[in-house]
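# Here's my sequence, what's the structure:
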Amino acid sequence: MADARLGTASRHSAVRPATASGRSGIGTRLPAGRRADAGPRTGRPVFREGALPPAAWPGLVGRRAECERLGGLVAAVAAGRSQVLVVRGEAGIGKTALLRFLVHRAAGCRVARASGVESELEMAFAGLHQLCHPFLDRLPALPGPQREALATAFGLRPGDPPDRFLVGLAVLTLLSEVAEERSLVCVVDDVQWLDQASVQTLEFVARRLVAEPVGMVLAARGAGDGPPFAGVPQLVVGPLADEDAAALLRSAVPGALDPRVRDRVLAECRGNPLALLELHRGASAAELAFGGDGGAPGSSLVSRLEQGFADQLHALPRASRQLLLVAAADPVGDVRLLQRAAARLGIGADAVSAAEASGLVELGDRVRFRHPLVRSAVRSAAPREELRQVHRALAEVTDPGSDPDRRAWHRAQATVGTDEAVAADLERSAGRALAQGGLAATAAFLERAALLTPDPARRVQRALDAAQATVVAGAFEDASALLATARAGPLGEAGRARAELLEAQMRSATSRDEDALPLLLAAARRLEPLDADLARDTYLDALSSALSAGRATGPDVREVARVVREAPPPHAPRSGDLLLEALAVLVTDGYAAAAPVSRQAVQAFLREEPTLAEALRLTPLAASTAVSLWDDAGWDALTRRHVTVARESGAVGALPLALGQRLLVPLLAGDLAAARALVLQVRSVEELTGGRTSLALHGEAAVAAHRGCGERDERVVDEAVEAVEAVAAADAAGFPPAGAGRPGRGGDTGATTVQWARAVLCNGLGRYADAVSAAREATAGPLRHGPSSWALAELVEAGARSGDTATAAAALETLSAVAGASGTEWVLGVTASRRALLRGGRAAEELHREAVDRLAGTRVQVELARARLLYGEWLRREGRRIDARVQLRTAYEALAAMGAEAFAERARRELQATGETVRRRAVETSAELTAQETQVARLAARGHTNSEIATALYISPRTVEWHLRKVFGKLGITTRRDLWRSPLGADRVPT
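Take a look at the predicted model:
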């Protein structure tokens, strides 16, 4: 556990000379003006750090550059600038010493501290609670949703799993509010041992510190051992230089060293300060002179350090060792809890004195070990039975009302063999962990519960439950091990089917969808006689997976569709059953036959209130079905619901897909800036969760295509096309390219979206031959889902304009069949607009008018403006310049206001051809604003408060204020009313 306190006096053990070092590398501090080998009898400097005035801080041997950087960070925070830094290095390299130096330099700031503890890795939000605990009295001042999310995460109130992003925003707001009074420095040690929920939240906050006087410094082991924190500034702490290592060794070892021994020790320690201080601590002069064994061959430095601490333990009285074991077994560091457990074990006060005198532990306001390796050394050195006794004592003194989960965990560690009562306690703890959003903790509790369950069948059930939680958490190696445990017991048919389903879900999440498809189908077939509803759900997953991967015409899928259609209907049909039927009919009989049941499924989802599981799993498919029907109202409602459910339930993994589907709604409504804002949110969420950014790439291509702003947007679309072509090539070769999104998250569906976007871009730019090529790619599949269907309209326009009337006519025939089956105003309007391109005379005009009339009642305002553009172009070619101006002027103003520059330029040129002079309009007065500034400005222009904007964009209110100051300066305005009057305040469709 990190020890960042100052003012700790060195102590001397009665058994052997003690170090003044404290934690890793602390002993590398040398008092100003003293030689490295100066000091008392031990040859080590002994002083109270807190007694030194700031100007006299002696620094650390060989760490001048690191100290200067940390000092600069504190100065920047004190000046009101946000700072974030990750300090990395191997165990014992001196990270904690640097953090103590940082805390000393931050004497004028408020300091908040936390540290990771290995035994708390599975306890959701445990590390975050350490950091925020001093400020929890400020919870009532947070906005309601943030307050509730953070209180639920910390177990202060019951509730559903909190939205991880609301938790992150709550922490950001909390720290920002604290920093308003005095600059705040957050110091987090041993980040590699923090629970995943805390790490994700800290990374979220670190990336959003912009205008707050908050510094965040996180210490972790090397990149391979700790969280990546990609893109966050890093300070890598390396080994000491030879001269500095020698100086530190002289300060640590009493008496003179033979040069050959010194050289051997330096070589063994490889510049690691803790090794230099600890590996040879307590060795006699003879041992040092003759060299000792130098450690077991091949043993790691960490294991040797741990063994060195274990050697120091052996010299302590048994009661003191037992006291240290109690402290090591309880990760909370609660001194009062330690006292109660010690009293129950009969450990006297003299044991405390000896333990503290050893320098291995400090018992102040909290229990602090000199180094995390001391804790692991204490636990490793203890006999198993003694460790169980300690856990039993801790369980007995832990309050079951205020901390039932930690009590259950201690009871589990104290149990030999099996115990159903303890297993049931752990199962209840798993339920509470799930309610707090701690999937890793849920799985850990269930896994331990399974091991303690005496009944074999119940043990299998709990192992499967643990595996399921682990799959959802994304820890697939652990899930595989749990599945192996389950399969070792009496699974039964239901258990085997469930195990197969979990195996398929893991394969689907970690591989290509077609690899998972056979497993999903096998699991569904096994489930049919056992659980008809779960079997149908699994068939739906299989068909949905095949559809998104472009595999819905394969023989396996056709067989599944046939089985589904021939199976007896469910006794009480659910909305998911209607979706399954719609997909099955689509595969076997085509779009027209599937349209009626597809409409029923969409309407069922709109009417009903699905469960959380149904909403997360099925809403994306229902929204996709609405898109295939060209149902703009249903699509709007379902994507809005999906985003809301994903946010409020804390289903972070579902949020990128929800936002990715949603962003096309404002895009086609003509709000390109809102769509771009959602693209940024998708990218941000995917980066925070460690996911791939294919959804953001596809969405960005769609926005760029509709904007059509010169080479910049062409480059965005071209890069997206290259990316999906690379996926397709690798897919054909049988393996995914590095960094590519798997098909279920952007494979065939993503390729269709990108090619549709390219067709839109080329039509806007008047490059109709290129548009034909892209639209053909997008419409190559037999199914008509979303962009594949939309691309038919692009193909008709491109073919008609390029003179390829045969291609245009064939595409129009297919589009007309879709329109006849769907019958929505959206698709009928678009079809009428494109059919007019292949007609002449009165028939063409009637079709153009029909298109405008139909599209005027829909949300797809981009298509309305384009229909007016096509009508105006036709009128001008007919020689009706006055009539043409009306349509072209309306189209131009609408497209320019939307930011659809390429289509707006087409309309402007046509207007000029009618004889009307039209200036090229600046599409957005916010062209010089950054994407983040644009988002803030648009929301402010719509009347949202800083707090509301902060919540929507996952930033702090202070950062909102900072962005608005920059916006006002760039736009030359002074008030929000001026912002409301600007183009940024235009009435838009909300997202």
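# Please make it C-alpha for all contacts and neighbour counts, starting now.
Fine.
# Could you report the distance from Arg641 to Pro957?
According to CA to CA, to the nearest Å, Arg641 stands 26 Å off from Pro957.
# actually Glu203, not the one I wrote
With CA to CA as the criterion, Glu203 and Pro957 are 18 Å apart.
# Neighbour count for these two, which is higher?
Per other CA atoms under 10 Å, whichever of Glu203 and Pro957 has more neighbours is Pro957, with 22 against 19.
# List the contacts of the more buried one.
Pro957 sits next to 173, 946-947, 949-950 when contact means CA atoms under 8 Å, 6 or more residues apart in numbering.
# longest helix anywhere in the protein?
Ranked by number of residues, the top helix in the chain under DSSP state H is helix 710-733.
# Toward the C-terminus, what is the element adjacent to that one?
Moving toward the C-terminus from helix 710-733, the first helix or strand encountered (DSSP states H and E) is helix 748-765.
# roughly how far out does that following helix sit from the chain middle?
Centroid displacement of helix 748-765 relative to its chain, using CA atoms, centre = their mean, to the nearest Å, is 28 Å.
# What of stretch 206-214?
Using CA atoms, centre = their mean, the offset of stretch 206-214 from its chain centre is 18 Å.
# Just the endpoints, please. Distance across that stretch?
10 Å.
# that older thread, what angle do the longest helix of the chain and helix 748-765 make?
Using axes from the mean of the first three to the mean of the last three CA atoms, to 10 degrees, the inter-axis angle of helix 710-733 relative to helix 748-765 is 150 degrees.
# Could you also give me the structure for this second sequence? I'd like to compare it with the first:
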Amino acid sequence: MGHRDADGVDGAGVVVGRDNEVRQVRKVLAEARHGRGGALLVQGEPGIGKTTLLAAATAAPAGMQLVALSGFEAESQLPFAAVQRLVIPLREFLPALPPRHLRALEVASGAAAGPPPDRFLIGLGVLGLLAAAGAVRPVACVVDDAHLLDPESLDVLGFVARRLEAEAAAVVLAARAGAGLEQQLAGVPQLPLSGLALEPAVRLLTQSMNEPIDPAVAAQIAVATGGNPLALTDLAGELTVRQLTESSLGDEPFPVGRRLEAFYVRQVRALDPAGQVWLLVAAADATGDHDLIAEAAAKLGLPDAAAEGAEEAGLVELRATVRFRHPLVRSAAYNAPVGRERRRVHRALAEVAESMGLSDRAAWHAAKATLGTDEAVAQRVEQAADRAGERGGFASRASVLTQAAALTPPGGDRYRRLVAAAEAALAAGTSQLAKDLLDDVDEDDLDDLTRGRMLALRAQWALFTADPALRHTGADLLEAADLFEGHDDELEQKTLLLAWELALPAERLATGMSWQHLGRRMAQAAQRRPGPPAVLLEALSAHLLLPFEQAVPALRRAAEVLADLPPEEMLLYGHCSAALCSALWDEQLRRLCLERWAQAARDAGSLQQLDTALWVQSLYEITLGNPRGATDFIEQVRELRRAIGYEAEHVINVALLAWTGVPRAQVQAMAQATYDTGFGGVHSSAVRGLAAIELADSRFESAYDLLVPFYEEPFFHTSPIGYPDLIEAAVRSGRRAQAEAVLELLQARAEACGTPWIVGATARSRALLSRGAAAEKHFQEAIEVSTVEAELGRAHLLYGEWLRRARRRREAREQLQKASQLFTRVGAEAFRGRAQRELEAMGEATAAPDPAEGPALTAQEATVARLAAAGRTNAEIAATMFLSSNTVDYHLRKVFSKLGISSRRQLHDRLQP
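Okay, here's the model as predicted:
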């Protein structure tokens, strides 16, 4: 007969009843050995055998370096604590990382000072580290008790697990089921671990008994415990066959989970008093730090031999660190004593940790030792939260500040700390926690600065969650800016810029404020403190208050300042570039600024900022009539969402749908949904998209009806972009006087801006209202000036139509063919169809554009291929898609194989028509 060795392991060291699960874990490791990285999350209830499964399946993996980690509660509020432990055995590969990734890891681990790094930038660093290590020897990163990791490390590991593809590395995690890890580990393949089947459960119980047991009784016990291996092995070791037989005849199930913990409580209480207190010290610290535990035990007057009884009872193992037999044993040791005794132990641990220079752990223990409120302890905990924030640990900062607030006597300081905790929670992406914290704040006890921060935070929460309160965010931020006035000039300026940023998506739906008042407040705040924010405020104030022609110099000055901002400032103010450059009709400067904004976010690992920047770029490309470019950016947004574990298929650019053939009724329904939510800007973009398709299909009356509201009730820089389409719709539907009135406005803007985009669009529009040689002259001017491909295509199209009606068939054919080629290049199929119909009317044979031949590319392969075709290097593509260079190379090789090509030049020719 075998003997009990570990949960679910027989005397031969074989995991009982887990053959399939062991194979699944080993398959992940085997794939990694062959350069196909992957991950697996093992989940199950306490005692189900997760630790045993990991140990058996990953023991000395052939040809691999094993990096093993475990979660500890005492480290759960020390940001990136687990990442730091992961990096240590792989530190020889750190020089292979890009400097910004290396710097992020150093700051996160406390080895260097610097701006707090984004957790996803650290994720890219860890991904690169595993890739570099795997290139020398495959790596298996095995993480037990993942639910006890600090949230930042868990985010990093989830990010890495989702991005492993062509690396010789694997990540295997084990966590307690129901521990709330759904978001952080979303997208990671899961292996649910349930109880053993009847036959292996009986075999395990029988092998674990010191005397024979009736098979029928063993089967009843197996059923009663749900096949939980820990329950089976521990009960077998502690109860006699007679006790088990008697228990099996009752209706009460065997102890599992909480009841199994009660079973261990009885074992703890069987120790002598000194042994129980020592076990409490070890349980209270949780990290297993032998020196800290020993000094705290000595401080409490415990004899050196106090630990021996716990070890002899099989509750702990004393090695380099103190390890509990199972988390339930630790829980029992911690919960068995009364609260007063736990606080006494934490107080001793706090004093020893402080003497050892472990300030954060000392603050944590001091908080646990405090009953009620204590401002001095609250200050220590707040300082620990500040240190977490300096390392980029916003989730930990939120959690620690919440503790600090709970320790703070009622009043302003308590609510100030709650507001700060909510700020950190939103920065970490935990929007519901941020809202819950704000709901606990008593506004009457806040000073002006804290109340302003709270209002600003609520406004950002509305945008983050797409809450209908988005309509009121501009008004809330104006109020916040008023509260900052006279207290913090820099914060006042930033808040007014944020008011513009968050009110802009609502457009006309914004409530509780006037745009003129916002403009006046911007002008006032711009005078208080020089610098880029002041320049931007002056420009936006002019945009809101002055006639367009008078506002252009300030707009131009601000746009040029934006284009030259360093990356760290571009992160703060890049969002302004879309509005400023759109107002100037400067597509080249707008593209430059938006690309610099996105790159700054990418380099900083600020994926929330990058998500916004890519989304704005998608909207920008569709306003230029470039569905292909808009699709590229939407795919990048989706790739980003996949990287951070969000649902990617819900990312929709409604205007793009209109351009790509989605039925009008469906687009209208989606546009209305965005309108109802408060996103008036998205709704306007969708309506303009629908109008463009109506023009392409020669439904001019319908296009006019969709576009004329933008003329009758214009909204600053967004409505005039639709004026060229409105002029075409008005001319073609017999509304010449209306077209001339709109052209007059467009001409004034063109004279003030002088950029190729608006000059070309104006010339094209004027041609529609001209006759004979004058019309031809304006068409030719539009073709000569236009630099936007879709705009150039529209000029060729209209000129070709004019030439055909003038019966100049050869020239018309040339213009229409150029238009068709340009529309094919940008993916504007509706307008290509209009050009093709004109060609067919002249008797020209036409054909659909020749798509890339060969097997279809996956979404990820297509994105890699498009970026490579555009001239991006593997490293640049990797940074764009949050992959390793190995994975990019792997996808490119697959793309080349599928398309039957062998070079990037051929790829460019295939994908850049």
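# Would you pull the TM-score for this pair?
After superposition, the two chains reach a TM-score of 0.85 (TM-score structural alignment, normalised by the length of structure 2), with 909 aligned residues with a CA RMSD of 4.5 Å.
# tell me the contacts of Ala131 of structure 2?
Residues counted as contacts of Ala131 of structure 2 (CA under 8 Å, 6+ apart) are 167-169, 884, 886.
# Quickly find the element holding it.
Per DSSP H and E: helix 119-136 holds Ala131 of structure 2.
# Excluding covalently adjacent residues, which one is nearest to Pro140 of structure 1?
Nearest non-adjacent residue to Pro140 of structure 1, counting by CA to CA, 6 or more residues apart in numbering: Arg147, 6.8 Å away.
# what's near enough to touch the corresponding residue of structure 2 for that neighbour?
Correspondence of Arg147 of structure 1 to structure 2, assessed by TM-score structural alignment: Leu102. Shown in contact with Leu102 of structure 2 (CA under 8 Å, 6+ apart): 94-95, 125.
# make it 10 Å
By CA atoms under 10 Å, 6 or more residues apart in numbering, the contact list for Leu102 of structure 2 reads 94-96, 108, 121-122, 124-126, 128-129.
# which element is it on?
Per DSSP H and E: helix 99-108 holds Leu102 of structure 2.
# how far apart are that helix and its match in structure 1?
Following superposition, helix 99-108 of structure 2 is found to deviate from structure 1 by 2.3 Å on average (mean CA distance after the TM-score superposition for structure 1).
# got the angle between that helix and helix 119-136?
Using the same axes, to 10 degrees: helix 99-108 of structure 2 against helix 119-136 is 110 degrees.
# What is the distance between helix 99-108 of structure 2 and the centre of its chain?
Distance, centroid of helix 99-108 of structure 2 to centroid of chain: 19 Å (CA atoms, centre = their mean).
# Return the set of buried residues in it.
Within helix 99-108 of structure 2, the residues that count as buried by 16 or more other CA atoms under 10 Å are 100-108.
# and if you look at stretch 416-430 of structure 1?
418-420, 422-430.
# Same list, those residues, but as JSON lines with distance to Ala604 of structure 1 please.
Listed next are the buried residues of stretch 416-430 of structure 1 as JSON lines, based on distance: CA to CA, whole Å:
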{"residue": "Thr418", "distance to Ala604 of structure 1": "48"}
{"residue": "Asp419", "distance to Ala604 of structure 1": "47"}
{"residue": "Glu420", "distance to Ala604 of structure 1": "43"}
{"residue": "Val422", "distance to Ala604 of structure 1": "44"}
{"residue": "Ala423", "distance to Ala604 of structure 1": "41"}
{"residue": "Ala424", "distance to Ala604 of structure 1": "39"}
{"residue": "Asp425", "distance to Ala604 of structure 1": "40"}
{"residue": "Leu426", "distance to Ala604 of structure 1": "39"}
{"residue": "Glu427", "distance to Ala604 of structure 1": "35"}
{"residue": "Arg428", "distance to Ala604 of structure 1": "35"}
{"residue": "Ser429", "distance to Ala604 of structure 1": "36"}
{"residue": "Ala430", "distance to Ala604 of structure 1": "34"}
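# okay, which residue is most central for structure 2?
Ile644 (4.2 Å; CA atoms, centre = their mean).
# Just give the nearest non-adjacent residue to that one, would you?
Nearest to Ile644 of structure 2 is Phe159, by CA to CA, 6+ apart, at 5.8 Å.
# Is it correct that Ala819 of structure 1 is in contact with Trp790?
No - taking contacts as CA atoms under 10 Å, Ala819 of structure 1 lies outside contact range of Trp790: 11.2 Å.
# if I look at Leu464 of structure 1, how far off is Glu503 of structure 1?
To Glu503 of structure 1, Leu464 of structure 1 is 11 Å away according to CA to CA.
# List the residues that are in contact with both of those two.
479, 483.
# Would you mind finding the match for Leu504 of structure 2 in structure 1?
Checking TM-score structural alignment: Leu504 of structure 2 goes with Leu547.
# got the contact list for that match?
Counted by CA under 10 Å, 6+ apart, Leu547 of structure 1 has contacts 513, 541, 553, 557, 583, 587, 743-744, 748-749, 783, 785.
# let's see it at 6 Å
Counting by CA atoms under 6 Å, 6 or more residues apart in numbering, Leu547 of structure 1 makes contact with nothing.
# Give me the secondary structure label for it.
helix (DSSP: H, G, I helix; E, B strand; the rest coil).
# Equivalent analysis for Arg368 of structure 1, please.
strand.
# Quickly note the distance from it to Ala328 of structure 1.
Arg368 of structure 1 is 10 Å from Ala328 of structure 1, by CA to CA.
# Give me the more crowded residue out of these two.
Between Arg368 of structure 1 and Ala328, counted using other CA under 10 Å, the more crowded position is Ala328 (28 against 25).
# Map that one onto structure 2.
In structure 2, Ala328 of structure 1 lands on Ala283 (TM-score structural alignment).
# could you pull out the strands for structure 1?
Applying DSSP state E to structure 1 gives strands spanning 83-88, 110-115, 184-189, 214-220, 234-236, 361-363, 367-369.
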